[in-house]
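A.B. asks: Give me a 3D structure for the following:
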Amino acid sequence: MASLSAQDEKVDWSVLQGRAASVGALLRNRVEATPDKPAFQYFRDPSSAELTTVTWAEAYDLIEALAAGLIDLGIGLEDRVALASQTRYEWVIADLAIVSAGGATTTVYPTTIGEDVAYILTDSGSSVVFAEDDAQVAKLAERRTEIPGVRHVVTFTGSASEDGWVMTLADLESRGRAALEAQPSLVRDRVDEIKSEHLATLIYTSGTTGRPKGVRLVQDSVVYEGAVIEAGGMIGPDDLQFLWLPLSHVFGKMLVATALQIGFPTAVDGRIDRIVDNMAIVRPTFMAGPPRIFEKAHGRIATMFAAETGIKKALIDWALGVGAQMRDVRERGESPSPLLSVQHALATRLVLGKVQERFGGRVRFMISGSAPLDADVAKWFGAVGLLVLEGYGLTESSSGTTVNRSEPGAYVYGSVGWPLPETEVRIADEDGEILIKGPGVMRGYHNNPEATAEVLTEDGWFRTGDIGRIDERGFVYVTDRKKDVFKTSGGKYIAPAAIEAKFKGMFPYLSQFVVHGAGHHYATALVTLDPDAITAWAAAQGLAGRSYSEIVSSPEAHALVQGAIDELNAGLNRWETIKKFTILDHDLTIEEGDLTPSMKLRRKAVTDKYRHELDAMYEEA
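C.D. replies: Alright, predicted model coming up:
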């Protein structure tokens, strides 16, 4: 069994050793250190492009009142309070109020069906629920008899109920301010009681089989994630984060903890369809997201470039070539030659800078996580001057486990970087599974000792279920999910995620690509095309005005996909090649349960749903 422990000489170990005991203490420290610095930005009016900025002191004034209100409602240490809402400013404030009251946040995706919401609330033992709007309140009201433990519901924008079961955020705030007037130190005293091993959050995994499992993350796990990023020096107080990720997902929550630790402001808006437009308004210095966001942006811009002709096309190709040279120099940690520096400055002014402006013009780096990102997509971004750093982690490891660093020579395209300080990574000799150990690892699954025993060893190692390797420089590579690797009837193993990521990097019109073939003698695939990209392509093919389903079912679209798959197959082993494919007449979506809220493929759900289409590709074999 190979072993690796991160020993980064640039790490400020004092930050890790002196980290706060709890998230509540971390927040209080931040407010005391920089009360008048901007903390959050959000669109008070969603239809407006005007951002409202809130300082740390202003944010804390509301957080403390809400925390006091929760204490007045009976919330004690480690008591669970659920949050069912899309990403928005109020989500962050409510979450910080929960932890400041000593409670533990139970996250609920707003798209979760009522049956699963009832299960999560009951299994977690949540007694109070923050619900975004009347739609979320209605979901709870319909299942009220199934959730007798829920004593109160607090709604962000919805209406209070006559029986008092539902109150508004303003109602809770008023209740808290009255409690603070009677006992000004109420919240401070509670925060002082919270210890590092107290429960901070319960995050239910969006599993594809059986009931979701509640991951128990303690205060130190959350605080560690913020402290370790500051210790590494990648982000500073002058940075500006754009946060749109689902805050019910561990990645989003830990980015908030990082903001508390370092003190940079965060612009919060969860509308996925507004990401690119909002980046131009927010002008962030860094952002995190799943691969699909980067794949889609790459596909849109790459197809625009490919459509150019003549001198303009030659200029774009030259600029991208110069950008690729600079990208490679930086990846190696070398200094560019004077000639390359001059050429790159010109390429940036004429072409590359225009792409950078689409992302606000100030991005230092972006982080990709939650699923594999094809190295070619990351390299394309690197060529246009936008560094995309891939990282790796799971809900069970508090999100961050490994990450590429932003300084030249400290990242490798295609890898997920080095382990974070105080986190160890091992590769099991028997099957190549990635094992991890460190402060971020969960303390177990809630009310599920059997599942906990399956993944946590007695000495604290977590079995990730991912297959990977570590190179001679210590960079970690993830090749596939252990459960997703399948064997053909010919006895050959295929890792579908690697092939899927590769194709996404090659084919800009692609939305989703699902490789299948367990027990069969060849591999097949389900294909969906990006609606925006394929519609623009169709117009150039004389298919303007046709619906999405008409476009993707056309002979022209089939030939387009076939040509791309032929190119993909040329770089695969014979047994990995895609022999047949089916283009679906609609895209895979979060709403239909095909993708998780963080845009990760629900492989089993999709293969079960499209079993007829998959089986049909083997009927004549």
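
A.B. asks: okay, CA-based contacts and neighbour counts for the rest of this
C.D. replies: Fine.

A.B. asks: now the helices for the stretch 451-600 of the chain?
C.D. replies: Using DSSP state H, counting those that start in this stretch, the helices found in the stretch 451-600 of the chain span residues 496-506, 531-540, 548-552, 555-569.

A.B. asks: Format these as CSV; extra columns: mean neighbour count and distance to G400.
C.D. replies: Listed next are the helices of the stretch 451-600 of the chain as CSV, based on neighbours: other CA atoms under 10 Å; distance: least, CA to CA, whole Å:
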stretch, mean neighbour count, distance to G400
helix 496-506, 21, 20
helix 531-540, 17, 32
helix 548-552, 19, 38
helix 555-569, 15, 32
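
A.B. asks: May I see those organised as JSON lines, with distance to I262 added?
C.D. replies: Below are those laid out as JSON lines (distance: least, CA to CA, whole Å):
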{"stretch": "helix 496-506", "distance to I262": "33"}
{"stretch": "helix 531-540", "distance to I262": "38"}
{"stretch": "helix 548-552", "distance to I262": "46"}
{"stretch": "helix 555-569", "distance to I262": "43"}
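
A.B. asks: Which of those helices sits closest to G210?
C.D. replies: G210 sits nearest to helix 496-506 of all these, at 22.7 Å, using CA to CA.

A.B. asks: counting contacts, what elements does the closest one pack onto?
C.D. replies: On a contact count with 3 or more CA pairs under 8 Å, 6 or more residues apart in numbering; DSSP states H and E, helix 496-506 meets helix 375-383, strand 476-481, strand 510-516, helix 555-569.

A.B. asks: one more, for comparison:
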Amino acid sequence: MAAVNRVFDLLSYNKSNFNNQDILASKVAGKWEKHSIDDFIAYADDISRGLLKLGICKDDKVAVMSPNRPEWNFCDFGIMQIGAAQVPMYPTLAEGDIKFILKNAEVKIVFVSDEVLYRKVETIKNTEQLELAIYTFDKVAGLPHWTEVQLLGKENSSVDLEPHKDAITPDDLLTLIYTSGTTGTPKGVMLTHQNLISNVMYSSEMYPKGVRKALSFLPLSHIFERMVCYMYIYLGVSIYYAESMETIVDNLAEVKPHCFTTVPRLLEKVYDKIVGKGHALTGVKKSLFFWALALAHKYELDGKNGFFYELQLKIARKLIFSKWQAALGGEILVIISGGAALQERLARVFWGADIKVLEGYGLTETSPVIAVNGPKPGETMFGTVGKVLPNLEVKIAEDGEILCKGPSVMKGYYKRPDATDEAITDGWFHTGDIGVLKDGFLAITDRKKEVFKTAGGKYIAPQVLENKLKESVYIEQVMIVGENRKFPSALIVPNFEKLKEWAQKNGIAETEAAKLIKIKAVCDKIWLEIEKLNEGFGNWEKIKKFALLPTEFTIDGGEMTPKLSLKRKVILTKNADLIEKIYAEGGDRNEHHV
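C.D. replies: Now for the predicted structure:
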């Protein structure tokens, strides 16, 4: 059996143990194009030889800037097999970040997906006078294509790759991943082969048996999906790439996967759509739907609700929840959620519907998984991110910060020994997250940097409040503000689809978002939702005022990171005048609009 010490060893391991005939697949011209493990190995080897011929050496940096597609993986493995380090770059990166990464990492070659990205990188190359070769994955007339590198490798098939592979140790640099830069200049996280392999091995032990096919749509540029795809190769799971975020539902129906990874934001949207369809039902069907939904909201793990509840749930699963499962392709065994906090009620509902959603937690700096809930009895606890992986140690610092130590913790920040020393003390990595350990399960309460004090000296954990407010079907997105103010307030992007439905039923004909949020009855409705969800919080935590925004926070708008987390500083800056207006007026409650 092939040993797996470095990430590229996964290919020979898969070949020996599974010999996958569809290890990678993507939609090309309307048809699923599949690649076998033999194809994968051949492409990776060709790319390795081609790069060597182009003068790429051990420790050089080669970037990939593209949405998910098999070429991403071919180049990834081709780069790592010769000891070069891959620098993944989000296709949505701002020009300033692209410039910084290319210069800081001294990137020699960039593989981009299409002509738009080619031109973007080419402009930076010319203005900054960078020595940089650019290749596209799409075929574009007159532009260098990635197959030129592959064909150069094919023409030099006599080049022996084994000495290059043998020279690579588990402690060698595999990849340089730049953080999204929400708090200033991006930092390059140095991850080694050992970092990723250790995370693959221990994460794979939590995966349910019987998983053979996965749908992938989270960006490979992020360590979460990338590690998971390495794990799929290790487990013999075939990877099918969704065409885009918009086609996920169609792709689920076509591929019928056993698993996929997601972020809570997408699960929230799925849930809201399902509930929306429930509201459209009439008579007995509608009553049955909401009876089943109420049942799922009370779900407790491992049969704790007793025999009569389980009997009712069995009926609900057959009549109602089987349709939910069918909408996800009909064969889902597990969904892994990461990247942000999952609302506890969503976890309960999906588990009640017999769709196991396993929430995990980690950071780029930890390769990434620190803890994850498992599919077996006793392996999951709602409201937590699961048990810490057995090869890692976690402790809670005096100020509540989660510290982590183990083989998946990064080597450090590239060219930033100061930042590395600040982040790692005696081998303990400071996560920047606040948490607690409950019976061996880790619960995250907030980001250390995001917790703020009111003017009265009370601490506010915004994520907890935000997740609670998002339980309203009328609230799409929310950000809590109020640092050094008398009380917390909320910037709210309503769910306009739901709000318009409510408005029509209440005799309000307006459909334009910017005008709708200025109508008093609409604001009163949102305030009623806030008041209801405020219950259970201390008086100092309760939302006292709010502002309604007419447009969503987006990646393109700069308010969200590529993994759909809020860029709080950006949102605060963009809405500075509005926030001042909230706090300038007296009274306990005001609604404002932009």
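
A.B. asks: Tell me how they score on TM after superposing.
C.D. replies: Superposed pair, TM-score by TM-score structural alignment, normalised by the length of the second structure: 0.94. Supporting alignment: 586 aligned residues with a CA RMSD of 2.2 Å.

A.B. asks: Relative to I467 of the first structure, which of the helices and strands packed on helix 496-506 of the first structure is closest?
C.D. replies: When those are compared (using CA to CA), the closest one is strand 476-481, at 5.4 Å.

A.B. asks: so where is that closest one in the second structure?
C.D. replies: Under TM-score structural alignment, strand 476-481 of the first structure corresponds to residues 442-447 of the second structure.

A.B. asks: post-alignment, that stretch versus the first structure, mean distance?
C.D. replies: Here stretch 442-447 of the second structure, set against the first structure after superposition, deviates by a mean of 0.5 Å using mean CA distance after the TM-score superposition for the first structure.

A.B. asks: State the distance from the nearest residue to A497 of the first structure once chain neighbours are set aside to G465 of the first structure.
C.D. replies: Take A497 of the first structure and drop its neighbours on the chain: the residue closest to it by CA to CA, 6 or more residues apart in numbering is D480, 5.8 Å away. Taking CA to CA, to the nearest Å as the measure, D480 of the first structure and G465 of the first structure are separated by 9 Å.

A.B. asks: So these two - more neighbours on which side?
C.D. replies: Taking neighbours as other CA atoms under 10 Å, D480 of the first structure and G465 compare with D480 leading, 21 against 16.

A.B. asks: The helices and strands packed on helix 496-506 of the first structure: which one's closest to H198 of the first structure?
C.D. replies: Minimum separation from H198 of the first structure across those (CA to CA) falls at strand 476-481, 31.1 Å.

A.B. asks: The closest one - contacts with which helices or strands?
C.D. replies: strand 462-470, helix 496-506.

A.B. asks: Residues in contact with the longest one: which ones?
C.D. replies: Read it as helix 496-506 of the first structure. Applying CA atoms under 8 Å, 6 or more residues apart in numbering, the contact partners of helix 496-506 of the first structure are 295, 372-377, 479-481, 484-485, 510-516, 564-565, 568.

A.B. asks: just the helices in the stretch 151-300 of the first structure please.
C.D. replies: Under DSSP H, counting those that start in this stretch, the stretch 151-300 of the first structure gives helices at 169-182, 186-193, 219-232, 250-262, 275-282, 291-306.

A.B. asks: which of those is buried the deepest?
C.D. replies: Stretch with highest mean neighbour count among the helices of the stretch 151-300 of the first structure: helix 219-232 (a mean of 25; mean count of other CA atoms under 10 Å).

A.B. asks: What helices and strands are in contact with that helix?
C.D. replies: Checking 3+ CA pairs under 8 Å, 6+ apart, helix 219-232 of the first structure ends up next to helix 13-17, helix 23-33, strand 199-204, helix 250-262.

A.B. asks: can you rerun that using 7 Å?
C.D. replies: Contact here means 3 or more CA pairs under 7 Å, 6 or more residues apart in numbering; DSSP states H and E; on that basis helix 219-232 of the first structure packs against helix 13-17, helix 250-262.

A.B. asks: what does the longest one correspond to over in the second structure?
C.D. replies: Right, helix 250-262 of the first structure. Counting by TM-score structural alignment, helix 250-262 of the first structure corresponds to 223-235 in the second structure.

A.B. asks: what's the mean deviation for that stretch versus the first structure?
C.D. replies: Taken over the aligned residues, the distance from stretch 223-235 of the second structure to the first structure averages 1.1 Å (mean CA distance after the TM-score superposition for the first structure).

A.B. asks: What lies in contact with that stretch?
C.D. replies: Here stretch 223-235 of the second structure makes contact (CA atoms under 7 Å, 6 or more residues apart in numbering) with 10, 14, 196, 200, 204, 218-220, 238, 364, 367-368.

A.B. asks: which residues of the stretch 301-450 of the first structure fall in strands?
C.D. replies: Ranges of strands within the stretch 301-450 of the first structure are 365-368, 388-392, 402-403, 418-419, 424-427, 433-437, based on DSSP state E, counting those that start in this stretch.

A.B. asks: contacts for the third one?
C.D. replies: Residues from elsewhere that reach strand 402-403 of the first structure (CA under 7 Å, 6+ apart): 390-393, 416-420.

A.B. asks: can I get those residues in a markdown table with neighbour count?
C.D. replies: Formatted as a markdown table, the contacts of strand 402-403 of the first structure follow (neighbours: other CA atoms under 10 Å):
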| residue | neighbour count |
| --- | --- |
| E390 | 31 |
| G391 | 27 |
| Y392 | 24 |
| G393 | 23 |
| V416 | 26 |
| G417 | 25 |
| W418 | 30 |
| P419 | 26 |
| L420 | 25 |
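
A.B. asks: re the thing from before, reformat the strands of the stretch 301-450 of the first structure as TSV; add distance to T285 of the first structure.
C.D. replies: As requested, those are exported to TSV (distance: least, CA to CA, whole Å):
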stretch	distance to T285 of the first structure
strand 365-368	7
strand 388-392	12
strand 402-403	18
strand 418-419	22
strand 424-427	29
strand 433-437	30
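
A.B. asks: thinking again about what came up before, reformat the helices and strands packed on helix 496-506 of the first structure as CSV; add distance to V363 of the first structure.
C.D. replies: Converted to CSV, these look like this (distance: least, CA to CA, whole Å):
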stretch, distance to V363 of the first structure
helix 375-383, 12
strand 476-481, 25
strand 510-516, 25
helix 555-569, 32
